[in-house]
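Enquirer: Take a look and give me a structure for this.
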Amino acid sequence: MPRAKPDPTDRSITAGSDFLHLDVGAAPAGGRADWLAGRLRAAIADGRVPLGARLPASRVLADELGVSRGVVVEAYQRLTEEGHVAGRGRAGTVVVAAPAAAPLAPVTPTPPPPEALFVPSPGVEIFDALRTAPARIDLSPGVPDLAAFPRAAWLRSERVVLRHLDAAALGYGDPRGAPALRLAVAQRLARTRGIRVEADEVVVVAGVSQALGLLAQVLHDEGVHTVAVEDPGSLGVRQHLRNWRLDTPPVPVDGHGLRVDALAAAGHPAVLLTPAHQFPTGVVLHGDRRRRLRDWASDGGLVLEDDYDAEHRYDRPPVPALRAALPERVWYTGSVSKLLAPALRVGWVLAPPRQRDALVAAKRMADLGNAVLPQLVLAELMCSGDLDRHLRLLRRRHVRRRDAMIRAVARHLPGATVHGAAAGLHLTVTYPAGPPDVVLAAEALRRGVKTQPLSWHAQRPYPAGLVLGYAAIAPGEIEEGVAVLGAVLRGR
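Expert: Okay, here's the model as predicted:
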């Protein structure tokens, strides 16, 4: 009589002296069935005995272990009652479900005390630490309304992209970025920022932070090791530049923007500035200063223009980008971090023509280019008009929240001065008397309100103040948060 051929799908587990390395000698006296059921349960849970596997026949396993068959039968019965195995007649006892893994207790690190966070000269880890610090009300600047992210429009754009995506687009692409996004960005910059640029001149990057790193590499190769920065100016930007071994001497900012006379007198080769909405003061670079800056750049200076939130404007007409007037001497960077979400990690950079090839080479060696699918979806979002519709919605919402914050400051912080209200996602508030702003911010956090001290963003002595974000928080919470700040300031 011919033998049946073995079934290649058979998942039986034959008994043997090495089955799960079971040592019956480890079983407690009178508790062998419990012990065996526990060992089998653990093996099913961790995958050593997978779902669909057939356990050894009870008689065979009992013989191998040197125990009575009743011990094995009882162990199998317990696993059956628990729903982990099932008897399948001639097919034997089969594993049908793994035990639910016990949930791991979440490890919640103890946050540092507020006074340990708000020190006069914070390190590079400060923003990560501050983001994770618990707070009832978060007035941190630089955060858009993440709850307003246009999920439905993003999904529509994603479906359009995937429906028409050629397979070749999923391979390695141009390190400068997807052509569709570079074209969409070029068209948007011409329409909203006055910059006339070809799509081939746009390099897509992982946000402004990567743009700064690539720029630093190009400057180092040219022998430039100093980039002057606005004072006050972004601590985060300063940290990024210093990480790339660039010195960042301060140039003062006043009510008309960067002091170009001080920049020229210092002889710095390059300067980074935020001319459309200076961070953190909100000042717009005055027309006369722009003309002086163009003269300074024409004499050999290099301008790094961070256009971080220029589209968020409410009470004034748009201010053209510096790049529009001086393309030969201006690096221009922008992103969707303040428009959609920082998590997208999509931005763009325009380099002066003579440095464009070096920028592309640095980008190629950094990562071979950004992920393509998000670029294509963003391009569709721009071209469909959904991004502009989203921006209009945000502007209306931001105006309400900004006005709520201005009213709250007037009510709870009498004597304080509000700066930069015409645009952006934050207000800067200075106060004439009271504790240092790091002390004020620390005590506010202790009471559940998170913000940033203005002194963090200044390298030279500057009036005490706070930088208060309003874009991501409802008017009622804005009122409550500013009330807490007022109580702290009054010593209550």
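Enquirer: Going by C-alpha atoms from here, please, whenever you check contacts or count neighbours.
Expert: Fine.
Enquirer: Next one: the closest residue to residue 256 other than its chain neighbours from residue 190, what distance?
Expert: By the measure of Cα to Cα, 6 or more residues apart in numbering, the closest residue to residue 256 outside its immediate chain neighbours is residue 286, 5.1 Å from it. Distance, residue 286 to residue 190, using Cα to Cα, to the nearest Å: 22 Å.
Enquirer: need the strands for the stretch 1-150 of the chain, in chain order.
Expert: All strands of the stretch 1-150 of the chain, identified by DSSP state E, counting those that start in this stretch, fall at 85-87, 93-95, 137-138.
Enquirer: Could I get the contacting residues of residue 406?
Expert: Counting by Cα atoms under 8 Å, 6 or more residues apart in numbering, residue 406 touches residue 418.
Enquirer: Does it lie in a helix or a strand, and which?
Expert: In the assignment (DSSP states H and E), residue 406 maps to helix 386-412.
Enquirer: Now show me the structure for the sequence below, then we'll compare the two:
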Amino acid sequence: MREFTLDFSTSKKPIFHQLYTYFKNGIREGRLRSGDYLPSLRSSARSFGVSKNSVENAYQLLISEGYLRNIPKKGYCVTYEPDASPREVIGAEAANISERTVTTDFRYGNIELGTFPFRHWNKVRNLLVAQYQSRYAVEGTNQGEYLLRKELSRLLYESRGVLSTPDQIVVGAAPQQLVMLLSQLLDVKKHRIGVENPGYDGARNTFLNLGFRVRPIPLTGSGVSLRELTGSGANVMYVSPSQQFRNRMTMPADKRTELADWARSREYLIEDDYEWEFKYEEGILPAIQSMVPDKTVYIGRISKALLPVFNLSYMVLPSGLLSEFHSKVPEYDQPVSRLDQLTFARYLSDGYWYKHLQQMRRLYEEKQRYFAEALERYMPGKAQAEGKDTGLHAFLTVRTDRSEDELIEAALEKGVRVYGTARYWLRPGDEYPTVLLGYGALGREEIAAGVKALAEAWF
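Expert: Sure, this is the predicted structure:
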């Protein structure tokens, strides 16, 4: 086993961040290659003479940025390719099947690239390079560029009713990275975290890996069960009311009010406003944060409407946690480049963002309709898609005696790649197997051909 050494006395940054930087540099410089495994949490802690929690934090940050993947029963595998952005890496287990011919890849996270205004985006970037040359010579603020936070505060108020000042906003690369940052502001002994079950595994696993007591809260037809939440003992709840990640439901107004009332007598509500931009049929309801701003941590992301490699997320902290941020993590390194932040701020202030978002909404609504038509044509009564009026992907529950793995394997034999969903459950749930299909990057004919091939493979 290779040896790793690091002198922690040369930096004032937190131990976990020094470990993260050490491994990231090793990966980017080729000392650790794609397919290599990092030592286990226990082995790394022993080797470096640090706590297991510090190693966990470092590994989780590397995972959130696409450098690592935690493969069950194997360990932490490097997935970064030197000539690829971390977010372009598809994962070690996918590489094992890459030799097969795949004609349709329903990969979640892929989006339409043909309509992105690359020329205009680059023009704005170049203008900003000339305008702010002196600014790039000094470090920016750890919360993110003020111009961007100002525009985000305005955007969130106008579109979501979020009540915030620029000073309350923290910019980050990915939601999971912001969740890990947030966990440093919470108290592992005091705070008990409720999570949707099924739900976003990135947040759930981050809290679990950092030692928090996590309570799985089942879902009803209108969202998280308030009865189960109240009886769980959780005093912090992570929820995605605009578009529940697994069941694709939108929480109605009365349930949002009930959840806001719950939060008023507890610690915090963490509102992940997942894909609110891509709601097609019903009206977009205001964020819960607008009802209880002093009790809500609001998290959002931008990449789905721009480019996957443009990792920009943001978090609005209530005043109580903002003071914790300044006192507990003053060494937080801003992971998003200043130029990317300023470019997007200009896109917001000049109105380009709204124009592009409207175009993408129309495009993805068409793709969603093509997908629904293909299901009705090739799988009538045999499969049920969750989230018929929202998002860039679907969770397809298949009425079959086969397992999730068997469905995935049968699809591959027909040249179609779909993805499993078992990881989104903290405890077993669905009677029938469910697979994840993303269609954001596919055309009408590709969607139809892929669904037809799945029907032939499964029925």
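Enquirer: Counterpart of the residue nearest to residue 256 of the first structure over in the second structure?
Expert: Aligned by TM-score structural alignment, residue 286 of the first structure pairs with residue 252 of the second structure.
Enquirer: my guess is that match contacts residue 224, does it?
Expert: No - Residue 252 of the second structure is not in contact with residue 224 according to Cα atoms under 8 Å; the separation is 11.1 Å.
Enquirer: between the two, which one's more packed in?
Expert: Counting neighbours by other Cα atoms under 10 Å for residue 252 of the second structure and for residue 224 shows that residue 224 has the greater number, 27 against 13.
Enquirer: Which residues are in contact with the counterpart of the more buried one in the first structure?
Expert: In the first structure, the residue paired with residue 224 of the second structure according to TM-score structural alignment is residue 258. Contact analysis of residue 258 of the first structure by Cα under 8 Å, 6+ apart lists 230, 251-252, 273, 285, 289.
Enquirer: Make TSV out of those residues and add distance to residue 38 of the first structure, neighbour count and secondary structure.
Expert: Output for the contacts of residue 258 of the first structure, formatted as TSV (distance: Cα to Cα, whole Å; neighbours: other Cα atoms under 10 Å; DSSP: H, G, I helix; E, B strand; the rest coil):
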residue	distance to residue 38 of the first structure	neighbour count	secondary structure
230	67	28	strand
251	70	25	strand
252	71	19	strand
273	66	23	strand
285	73	24	coil
289	78	17	helix
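Enquirer: ok, these vs residue 382 of the first structure, which is closest?
Expert: Using Cα to Cα, residue 273 comes nearest to residue 382 of the first structure of those, at 26.5 Å.
Enquirer: Give the equivalent position in the second structure for that closest one.
Expert: Using TM-score structural alignment, residue 273 of the first structure sits opposite residue 239 in the second structure.
Enquirer: Work out for me the element the residue nearest to that match when sequence neighbours are not counted sits within.
Expert: Excluding the flanking residues, the one nearest residue 239 of the second structure by Cα to Cα, 6+ apart is residue 271, at 5.3 Å. Residue 271 of the second structure belongs to strand 268-272 when assigned by DSSP H and E.
Enquirer: okay, and the next helix or strand after that strand goes to which residues in the first structure?
Expert: Counting by DSSP H and E, the next helix or strand C-terminal to strand 268-272 of the second structure is strand 296-301. The aligned range for strand 296-301 of the second structure in the first structure is 330-335, by TM-score structural alignment.
Enquirer: what does stretch 341-351 of the second structure give?
Expert: So stretch 341-351 of the second structure sits over residues 375-385 in the first structure, by TM-score structural alignment.
Enquirer: Now do residue 417 of the second structure against residue 388 of the second structure, distance only.
Expert: 21 Å.
Enquirer: If you count surrounding residues, which of those two has more?
Expert: Counting neighbours by other Cα under 10 Å for residue 417 of the second structure and for residue 388 shows that residue 417 has the greater number, 24 against 20.
Enquirer: and whichever residue in the first structure pairs up with the more buried one, how far is that from residue 128 of the first structure?
Expert: Aligned by TM-score structural alignment, residue 417 of the second structure pairs with residue 450 of the first structure. Distance from residue 450 of the first structure to residue 128 of the first structure, counting by Cα to Cα: 13 Å.
Enquirer: With residue 214 of the first structure instead?
Expert: For residue 214 of the first structure, the distance to residue 128 of the first structure - Cα to Cα - is 22 Å.
Enquirer: the more surrounded of the two?
Expert: Counted by other Cα under 10 Å, residue 214 of the first structure and residue 128 do not tie: residue 214 has more neighbours, with 22 against 9.
Enquirer: How about the contacts made by residue 184 of the second structure?
Expert: Contacts for residue 184 of the second structure (Cα under 8 Å, 6+ apart) come out as 328-329.
Enquirer: Likewise for residue 386 of the first structure?
Expert: Counted by Cα under 8 Å, 6+ apart, residue 386 of the first structure has contacts residue 153.
Enquirer: neighbours of the aligned partner of residue 195 of the first structure in the second structure, just the number please.
Expert: By TM-score structural alignment, residue 195 of the first structure lines up with residue 162 in the second structure. By the criterion of other Cα under 10 Å, residue 162 of the second structure has 22 neighbours.
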